[in-house]
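Engineer: How does the following fold in three dimensions:
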Amino acid sequence: MDKDSMDPGSFRLGLALEGTGWHPASWLLSSVKDAEEVFRASYWTSWGRAAASGGVDFVTLEDGLSLQTDRFGTADQARDRVRGRLDPVVTAALLLATTDIGEVVVSRNVTHTNPFHVAAQLASLAAIGPGRVTWRPQVSADARDATVVGGAETPRLRPEDVYVPTRIARRLQDLFRDAEDYVRTVRELWRTFPAESLSSGDTFLHRDMVAPLRLTGKERYRAAGPLTVPVRDTPKVAVLAHHALEPYRLAAAVADRVFVTPSQEHPIPALLTAFREIARLTPDAVGTEVYADVAVVLGDSDEHAQARLARLNDVAGFVWAPDTQLFVGTAERLTRELAHWREQFGLSGVRLRPAVLSEDGVRIVRELVR
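Structural biologist: Have a look, this model is predicted:
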């Protein structure tokens, strides 16, 4: 993407890092041959450095309490997939400390974690990379997660429910409302221990600036302050929101940024109209920038990209249907598409999910960003 032609600073591009890629068959067709490589620090730092040197504005890291599966909420015994992830907070600390990537978006579960712990983790990351940390609160819709951590039981969704966002939002309404309360709690905790309360002079700690806040939302989201980590830089908040009332309401209420998921049924203009209307009706709505979330399969030509996707689907044994728009074509055509979205719809940026990181991620860095 020629950033001069896109008005520098007005359109940001992100790379979604996830294992060997987002397609279920990515490992089998990746340059990564040893699964252990995905769990080494060098793998992640190399991608952080490549993204930074290639002009990518931010990278995102995923969270998950239970192992990934090909079908949502259904465990499998597949031996030809990469399963498991490094902790995103630890990985983010590594990228912030050892690479020049401008921003790391860290996903963190809010359904089965304590807001005090998450507030401290994100504040610690912000101390490592001031101005470079964004938090993506993740609502857990997988009932297996509660089993893993012994948390409160959540609605048990069927795999087919994942493709009906309105059904998800309706069944998970309480969880989205809890998530809103959770984010507000974390933000209040960040205010309890401002870094300015620490001094190098005669008074080490200005106690009157540290607030012994006790903030209680829902029973399982009880938290008490002050935080144990001084907060000099407050992370921003980003929400991934599928096309439905509750996730849009969450984003409008608490997020600085929302990733919307366009599709053939719900193109970007319709999503923008829906989100802005919900934001208008949301009390105390914050100003939320809108980004598009897009899965990509790139090639030397459109035909080559289509052949790559067909090969991936053949190896996987089924047709990949991600929960957002899938772009299949050349980096040049994708550049034109993104320029159109920015100019016509006023999007603030895009997050790209590479089907195979060693192929599509490289093309994003080398061909899309210039």
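
Engineer: C-alpha only now, for contacts and for neighbours.
Structural biologist: OK.

Engineer: buried set for the host helix or strand of residue 48?
Structural biologist: Secondary structure assigned from DSSP states H and E places residue 48 in helix 41-54. For helix 41-54, burial by neighbour count (16 or more other C-alpha atoms under 10 Å) applies to 44, 45, 47, 48, 49, 50, 51, 52, 53, 54.

Engineer: next one: stretch 89-97
Structural biologist: Applying 16+ other C-alpha under 10 Å to stretch 89-97 flags 89, 91, 92, 93, 94, 95, 96 as buried.

Engineer: Which members of these occur in helices, if any?
Structural biologist: 89, 91, 92, 93, 94, 95, 96 (DSSP state H).

Engineer: coming back round to it: who are the packing partners of the helix holding residue 48?
Structural biologist: Counting contacts by 3 or more C-alpha pairs under 8 Å, 6 or more residues apart in numbering; DSSP states H and E, helix 41-54 packs against strand 58-61, helix 88-98.

Engineer: To compare with the earlier structure, here is another sequence to fold:
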Amino acid sequence: MDRDLMDSDSFRFGLALEGTGWHPASWLVSPVTDAEEIFGGGYWTSWGRAAAAGGVDFVTLEDGLSLQTDRFATADHARDRVRGRLDPVVTAAVLLATTDIGEVVVSRNVTHTDPFHVAAQMASLAAIGPGRVVWRPQVSADARDAVVVGGRATPGLQPEDVYVPTRIARRLRDLFRDAEDYVRTVRELWHTFPGESLGSGDTFLRRDMVAPLEVTGAERYPAAGPLTVPVLSVPRVAVLAHHALEPYRLAAAVADRVFVTPSEEHPIPSLLQAFREVERLTPDAVETEVYADVAVVLGDTQEHAEARLARLNEAAGLVWAQDTYVFVGTTERLARELADWRERFGLRGVRLRPAVLAEDGDRIVHELVR
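Structural biologist: Got it, this is the predicted structure:
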């Protein structure tokens, strides 16, 4: 692809790393045959290095408290699906230390975790990779998560709710308000131990610059700090926001970057209009960079891509649907579509979810971005 069409200074590419891919049947067609391999550092390092060498600007890592499942919020007993994942903070540390990838976007649950520890984890990662860490706060919409970790019971989405924005907003309103409070607390904690407080020579620490918060607007999470980790580089915050009021409000209130999820019913223009309106009505909001979040099945031709998806669906025994647009086609057509989104609607970038990492991820790295 002609890189001038998608100038990296104005449009950024992200690769969403997840197991052997985002399609449930990805394991069955992956060249990885030993399940242990995807729980080793070498697997993630190889993809981080390939992404960086291919010109990908950032990779994203998922978090999850329950084992993955084909049907949201419903446990299964599948034997031919990837189940389990490494802790994203540990994986991010490996990628930051062993690859040149520009950014690692680290998902971290905010419903069943403590803001002090997440603030310290992100600050630690930022010390390893200054300017290369982005935190994606993740609201837990699966009621199973509370049982798994022993957390407070939460109103969970039901499988039939997942693709209905109004139901998402209604069921999870309080969780998103809590998440906003949580993120504000983390941001405040990052100021309790500034990197500028570190000295040199006989002076290790300028103690007067390290102090707990005197006042916090947090209602549910009134952590005071100070952190035990100096914040040498303040991480950026990104929110994945489905088309609903509460996710949009969260992104507008606390995020530097938002990933929106287009669909046939809600194309990019209407999503942008809706988000900017929410942003305009959100107190203290600063304009947020907007990225698209797209799942992809790629092929040599349109027919080849469609045939690949049909085979994957047959192997999985289901029709693959995501919480966002699933693009099926060639990298050339995807490039044209993304260029159109950038030029007409001012998108800052895109996160791409490869159906099969070894196939679609490879095409993203070597055909789309390079």
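
Engineer: Tell me which of the helices and strands packed on helix 41-54 of the first structure sits nearest to residue 341 of the first structure.
Structural biologist: When these are compared by C-alpha to C-alpha, strand 58-61 sits nearest residue 341 of the first structure, at 19.0 Å.

Engineer: Show me where the first structure has its helices.
Structural biologist: Under DSSP H, the first structure gives helices at 41-54, 88-98, 115-128, 143-149, 165-171, 173-190, 245-254, 268-281, 302-316, 331-345, 362-363.

Engineer: now the farthest one out in the second structure, which residue is it?
Structural biologist: Most distant residue from the mean C-alpha position of the second structure: residue 202, 41.9 Å away (C-alpha atoms, centre = their mean).

Engineer: Please pull up the equivalent of that residue in the first structure.
Structural biologist: When the first structure is aligned by TM-score structural alignment, residue 202 of the second structure is paired with residue 202.

Engineer: what do you get for residue 234 of the second structure?
Structural biologist: Residue 234 of the second structure maps onto residue 234 in the first structure, by TM-score structural alignment.

Engineer: In this structure its match contacts residue 124, no?
Structural biologist: No. In this structure, residue 234 of the first structure is not within contact of residue 124 by C-alpha atoms under 8 Å, at 10.3 Å.

Engineer: Burial check on the nearest residue to residue 127 of the second structure once chain neighbours are set aside, number of neighbours?
Structural biologist: Nearest residue to residue 127 of the second structure in three dimensions, chain neighbours excluded: residue 232, at 5.8 Å (C-alpha to C-alpha, 6 or more residues apart in numbering). Number of residues near residue 232 of the second structure (other C-alpha atoms under 10 Å) recorded here: 22.

Engineer: contacting residues for residue 232 of the second structure?
Structural biologist: Contacts of residue 232 of the second structure were listed using C-alpha atoms under 8 Å, 6 or more residues apart in numbering, and they are 123, 126, 127, 130, 194, 195, 196.

Engineer: what's around residue 87 of the first structure, how many residues?
Structural biologist: 16.

Engineer: if we can go back for a sec, which one of the contacts of residue 232 of the second structure is nearest residue 25 of the second structure?
Structural biologist: Among these, residue 126 lies closest to residue 25 of the second structure (C-alpha to C-alpha), at 34.8 Å.

Engineer: and the closest one, how far is that from residue 239 of the second structure?
Structural biologist: Residue 126 of the second structure sits 18 Å away from residue 239 of the second structure, going by C-alpha to C-alpha, to the nearest Å.

Engineer: for residue 354 of the second structure, same thing?
Structural biologist: Counting by C-alpha to C-alpha - residue 354 of the second structure and residue 239 of the second structure are separated by 20 Å.

Engineer: Kindly report the same for residue 39 of the second structure.
Structural biologist: From residue 39 of the second structure over to residue 239 of the second structure (counting by C-alpha to C-alpha), the distance is 26 Å.

Engineer: cool, residue 322 of the second structure as well?
Structural biologist: Distance of residue 322 of the second structure to residue 239 of the second structure, given as C-alpha to C-alpha: 17 Å.

Engineer: Kindly report the same for residue 245 of the second structure.
Structural biologist: Taking C-alpha to C-alpha, one finds residue 245 of the second structure at 13 Å from residue 239 of the second structure.

Engineer: more crowded one of these two?
Structural biologist: residue 239 (24 against 18).

Engineer: Now do the contacts for residue 199 of the first structure.
Structural biologist: Contacts for residue 199 of the first structure (C-alpha under 8 Å, 6+ apart) come out as 205, 206.

Engineer: how close does it sit to residue 227 of the first structure?
Structural biologist: 17 Å.

Engineer: cool, residue 307 of the first structure as well?
Structural biologist: Going from residue 307 of the first structure to residue 227 of the first structure by C-alpha to C-alpha gives 53 Å.

Engineer: The two: which is more packed in?
Structural biologist: Taking neighbours as other C-alpha under 10 Å, residue 307 of the first structure and residue 227 compare with residue 227 leading, 25 against 15.

Engineer: Double-check the more buried one against residue 186; I have them as touching.
Structural biologist: No. Between residue 227 of the first structure and residue 186 there is no contact under C-alpha under 8 Å: 9.8 Å.

Engineer: overlap in contacts of these two?
Structural biologist: Joint contacts of residue 227 of the first structure and residue 186 (C-alpha under 8 Å, 6+ apart) are 116, 119.

Engineer: so where's the longest strand in the second structure?
Structural biologist: Identified as the longest strand of the second structure according to DSSP state E is strand 289-298.

Engineer: Contacts for that one next, please.
Structural biologist: 256-262, 272, 305-306, 308-309, 322, 324-331, 347-356, 359-360, 363.

Engineer: And stretch 159-169 of the second structure, what's buried?
Structural biologist: Applying 16+ other C-alpha under 10 Å to stretch 159-169 of the second structure flags 162, 167, 168, 169 as buried.
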